[in-house]
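**Q** just to be clear, the model below is a prediction. Sequence and coordinates:
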Amino acid sequence: MSVGPVTRDDVVRAAETIRGRVRRTPLLDGSDIAPRLSLKAELFQHGGSFKARGVTNRLAAMTAGERERGVAGASAGNHAIALAWGAAGEGLDSLVFSWSGASTFKLDRASALGARIDMEADDPSDAFARLEEHLERSGATLVHPFDDPLVMAGQGTVGLEILEDAPGVDVVVVPVGGGGLIGGIAAAVAPRGVRVVGVEPEGSAALLRGLEAGEPVPVAPETIASGLDAPFAGTRALQVCAAAGVEVVTVTDAQIAEAMRRLYAEAKLACEPAAAAGVAAVLAGAVEGDSIVAVVSGGNVGPEIASDILAGR
């Protein structure tokens, strides 16, 4: 099966590149939450999310000249943390463009790791525009949060680990923002006959709209799941997901909050709202299978937001 611009071979190569640099995260029993459910605990990754995988693979491909000019990206938080962590480990200058309303908890973590943060943008689209202007002026290397083949391949290593730990898996359920994670996972597991289901908040359905249109469609995200608020789904992710037959379902913010509470209470996973989206779809009956793995994609959430959701406020 061909899955477009990122192939299974790309993901296998990425796994070799990042081996020993990122954590191999555990696959946990989730049957207390739903029958036949397992949980891929990416919240235990360096930086608290799967993003470290893609960043590590992208930085490994940089030339000496690129390293001198530093790296830059745009992010609401998780990619910022991963880029700051990866750049610090490589001794690189890093600049992240974010926007008003983004998670101060996540951006403070990125800043503490050494990234410079630009908060002048009003929204995600403006942040990406400011990023493009900076790249043209500075010659810095773009480390895109999702629409980059090396980033996607690195993120797809989550899928390889799932296949190793759950060889009987028939469905992998993935929270979706810009589509880099689900694109990489689809490239890794779809050629092995595994269904991939993407889950988006109703208020931020960029992948669903993009697949319907056959091209990226700008959206104005409105959701409690700040990690899933990309302003569009990446072109490469759309190509991979279309070729792999990825299915997409949406869930409400209330369903995400309930899934987050269930993960905290029953699996003892202190995840962020975005990471609970896959489990939300399973609990809602939107995903069925004989062996389901839901990716719990990250654990970076401010204490005020977490306490409000866990308390049902």
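**A** That came through fine. Numbers count the residues shown, from 1 in each chain.

**Q** going forward, measure contacts between C-alpha atoms and count neighbours the same way
**A** Will do.

**Q** so is the residue most central in space within the chain in a helix, a strand, or just coil?
**A** Closest residue to the average C-alpha location of the chain: Leu181 at 4.9 Å, with Cα atoms, centre = their mean. Using DSSP: H, G, I helix; E, B strand; the rest coil, the structure places Leu181 in helix.

**Q** doesn't Gly156 make contact with it?
**A** Yes. Shown here, Leu181 and Gly156 form a contact pair, counting by Cα atoms under 8 Å, at 6.3 Å.

**Q** for the helix or strand harbouring Ala280, packing partners?
**A** Here Ala280 sits within helix 277-283, counting by DSSP states H and E. When contacts are defined as 3 or more Cα pairs under 8 Å, 6 or more residues apart in numbering; DSSP states H and E, helix 277-283 sits against strand 171-175, strand 195-201, strand 247-251, helix 253-266, strand 292-296.

**Q** closest one to Ser75 among the ones you listed?
**A** Across these, Ser75 has its closest neighbour in strand 171-175 (16.4 Å, Cα to Cα).

**Q** residues contacting that closest one, please?
**A** Identification of contacts with strand 171-175 by Cα atoms under 8 Å, 6 or more residues apart in numbering yields 181-182, 194-200, 228, 274-279, 287-297.

**Q** filter these down to the buried ones.
**A** 181-182, 194-200, 228, 274-279, 287, 291-297 (16 or more other Cα atoms under 10 Å).

**Q** export the helices and strands packed on helix 277-283 to CSV and append columns for distance to Leu59.
**A** Converted to CSV, those look like this (distance: least, Cα to Cα, whole Å):
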stretch, distance to Leu59
strand 171-175, 24
strand 195-201, 27
strand 247-251, 30
helix 253-266, 32
strand 292-296, 24
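
**Q** out of these, which gets nearest to Arg23?
**A** strand 292-296 (14.6 Å).

**Q** which residues sit against the closest one?
**A** Under Cα under 8 Å, 6+ apart, the answer for strand 292-296 is 36-43, 162, 169-175, 271, 275-276, 278-279.

**Q** how about 6 Å then?
**A** Identification of contacts with strand 292-296 by Cα atoms under 6 Å, 6 or more residues apart in numbering yields Leu37, Ser38, Leu39, Lys40, Ala41, Glu42, Val171, Val172, Val173, Val174, Ala275, Gly278.

**Q** put this beside the first:
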Amino acid sequence: MHQQQLGYEDIKAAAERIAGRVRPVALAPGDGTGGTGDAGAVGTPAGPELWLALEYLQHTGSFKARGAQNFLRTHREAATLPDAGVTIASGGNAGLACAWAARQQGVRATVFLPATAPRVKIDRLRSYGADVRLVGTEYAEALAACEEFARTSGALASHAYDHPLIAAGAGTLLEEIHERLPGLDTVVVAVGGGGLFAGVAAAALEHGVRVVAVEPEHSRALHAARAAGRPVDVTVDSVAGDSLGARRATALAVDAARGPGVRTVLVPDAAIVRARRTLWDERRIVVEHGAATALAALLAPGDHGADSDSDEYGYRPSDGERVCVVLCGANTDPADLSAPPRAH
């Protein structure tokens, strides 16, 4: 178990450490994305002001490059990178980031994935020179194999999300967004294990920015942890399970969820699929289902705005609210986006 709190000083240190080694986030106005529909006139003059953070343009295709750089550079500076290299268990994106950063540091990366991981992620991992090992059908099984490998090989164990250096690296994303949108009211992020959310929440607290944490309704580790008062295991059964499929939220995320200005909401898989398709149809943006989960909060049923702390479905911004939705990853097969939607 790692520390249960993450401070703004951790985010600032990470930002200095990875400066020039990751791509600055690109922002785009979200005019019309999602239409008016259930989202409540998003992008219209009378409605909220929507922005999209295009973090899927990051190295390795997701925000995970930030945490991987922070983690490995910290160990390089401390001379604690072993000859056996680094190992990580991942649904795909964290493994890609770890392998990419390890190659830059000249160390080996051994990555454990569930056998259900998308082929596009497996192929990219191997292109980075990683030793890819497929174990089980869920992230938790890959994690157990990774931990055993670290014990027996001496490799440095990284983590997909449950480490303060990983979360702090992820939090640098909010620093960059806030610099470009100084009047930002709300940031919307998808949650799996909670590393991105914990880091973003730490930076957002410093700047007075509200955080809306979005989970698939059938992969709700953070919701379950808040209800129980501690991290607990949940069942994972979501279209976004390959990247948001953690069985339990990190203690860092649970602590962050108790902070002021944090909302946690759920979205159904149908809204996630719709959001992903909307991004393609209206903007020719290709993201994975996990990334579309954040936008889905604006398309899902619900009427929970700035003055609500209800843990239910969706998020409806208020008129004039400046909202940034993080599109966090695009390691996906776009083949299904070009086909017409099936009739129901």
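**A** Nice, thanks for sending it over. Since the structure is predicted, the reported quantities are computational estimates derived from the model, not experimental observations.

**Q** let me see the TM-score of these two.
**A** The TM-score (TM-score structural alignment, normalised by the length of the first structure) is 0.94; 309 aligned residues with a Cα RMSD of 1.6 Å.

**Q** about what we covered before: out of the contacts of strand 292-296 of the first structure, which is nearest to Ala112 of the first structure?
**A** Proximity of the contacts of strand 292-296 of the first structure to Ala112 of the first structure (Cα to Cα) peaks at Glu42, which lies at 21.4 Å.

**Q** what's the spacing between the equivalent of that closest one over in the second structure and Ala256 of the second structure?
**A** Glu42 of the first structure maps onto Glu55 of the second structure when the alignment is built from TM-score structural alignment. Using Cα to Cα, to the nearest Å, Glu55 of the second structure is found at 22 Å from Ala256 of the second structure.

**Q** next one: Glu16 of the second structure
**A** Relative to Ala256 of the second structure, and taking Cα to Cα, Glu16 of the second structure is found at 23 Å.

**Q** who's more crowded, those two?
**A** Ala256 (24 against 11; other Cα atoms under 10 Å).

**Q** what do we get in the first structure for the more buried one?
**A** In the first structure, the residue paired with Ala256 of the second structure is Val240, using TM-score structural alignment.

**Q** who's in contact with its match?
**A** Val240 of the first structure neighbours (Cα under 6 Å, 6+ apart): Val3, Gly4, Gly183.

**Q** so what's the last one closest to, chain neighbours aside?
**A** In this case it means Gly183 of the first structure. Nearest non-adjacent residue to Gly183 of the first structure, counting by Cα to Cα, 6 or more residues apart in numbering: Ala237, 4.8 Å away.

**Q** the helices in the second structure, which residues?
**A** Counting by DSSP state H, one finds helices in the second structure at the ranges 8-18, 64-77, 93-105, 119-127, 139-153, 164-180, 195-207, 221-228, 241-244, 251-257, 269-283, 289-296.

**Q** what residues in the first structure pair up with the third one?
**A** Aligned by TM-score structural alignment, helix 93-105 of the second structure corresponds to residues 78-90 of the first structure.

**Q** aligned counterpart of Arg23 of the second structure in the first structure, please.
**A** Matched by TM-score structural alignment, Arg23 of the second structure corresponds to Arg23 in the first structure.

**Q** so who does its match touch?
**A** Neighbouring residues of Arg23 of the first structure by Cα under 6 Å, 6+ apart: Gln45.

**Q** what does the one 3 residues further on give?
**A** Pro26 of the first structure makes contact with Ala41 under the criterion Cα under 6 Å, 6+ apart.

**Q** what's the spacing between it and Ala166 of the first structure?
**A** Computed as Cα to Cα, the Pro26 of the first structure to Ala166 of the first structure distance reads 11 Å.

**Q** repeat that for Gly156 of the first structure.
**A** 16 Å.

**Q** over to Thr141 of the first structure?
**A** With distances taken as Cα to Cα, Thr141 of the first structure is found 37 Å from Ala166 of the first structure.

**Q** between these two, who's got more neighbours?
**A** Thr141 (21 against 15).

**Q** just give me the match in the second structure for the more buried one.
**A** Aligned counterpart of Thr141 of the first structure in the second structure: Leu156 (TM-score structural alignment).

**Q** quick check: that match touching Ala84?
**A** No. Applying Cα atoms under 6 Å, one finds Leu156 of the second structure not in contact with Ala84, separated by 7.5 Å.

**Q** quick check: end-to-end length of stretch 282-293 of the first structure?
**A** 10 Å.

**Q** and that stretch, how far out from the chain's middle?
**A** Chain-centre distance of stretch 282-293 of the first structure: 20 Å, with Cα atoms, centre = their mean, to the nearest Å.

**Q** residue in the first structure paired with Asp233 of the second structure?
**A** Per TM-score structural alignment, Asp233 of the second structure is aligned with Pro218.

**Q** and its match, what does it touch?
**A** Pro231, Phe232.

**Q** from Ala205 of the first structure, how far out is it?
**A** Taking Cα to Cα, one finds Pro218 of the first structure at 10 Å from Ala205 of the first structure.

**Q** swap in Gly178 of the first structure?
**A** Gly178 of the first structure is 10 Å from Ala205 of the first structure, where distance means Cα to Cα.

**Q** of those two, which one has the most company?
**A** Shown here are Gly178 of the first structure and Ala205; by other Cα under 10 Å, Ala205 has more neighbours (30 against 27).

**Q** excluding its backbone neighbours, what's nearest whatever residue of the second structure lines up with that one?
**A** With the correspondence set by TM-score structural alignment, Ala205 of the first structure lines up against Arg220 in the second structure. Residue nearest to Arg220 of the second structure in three dimensions, not counting chain neighbours: Val234, with 7.0 Å by Cα to Cα, 6+ apart.

**Q** what is the neighbour count of that neighbour?
**A** Neighbours of Val234 of the second structure under the rule other Cα under 10 Å: 19.
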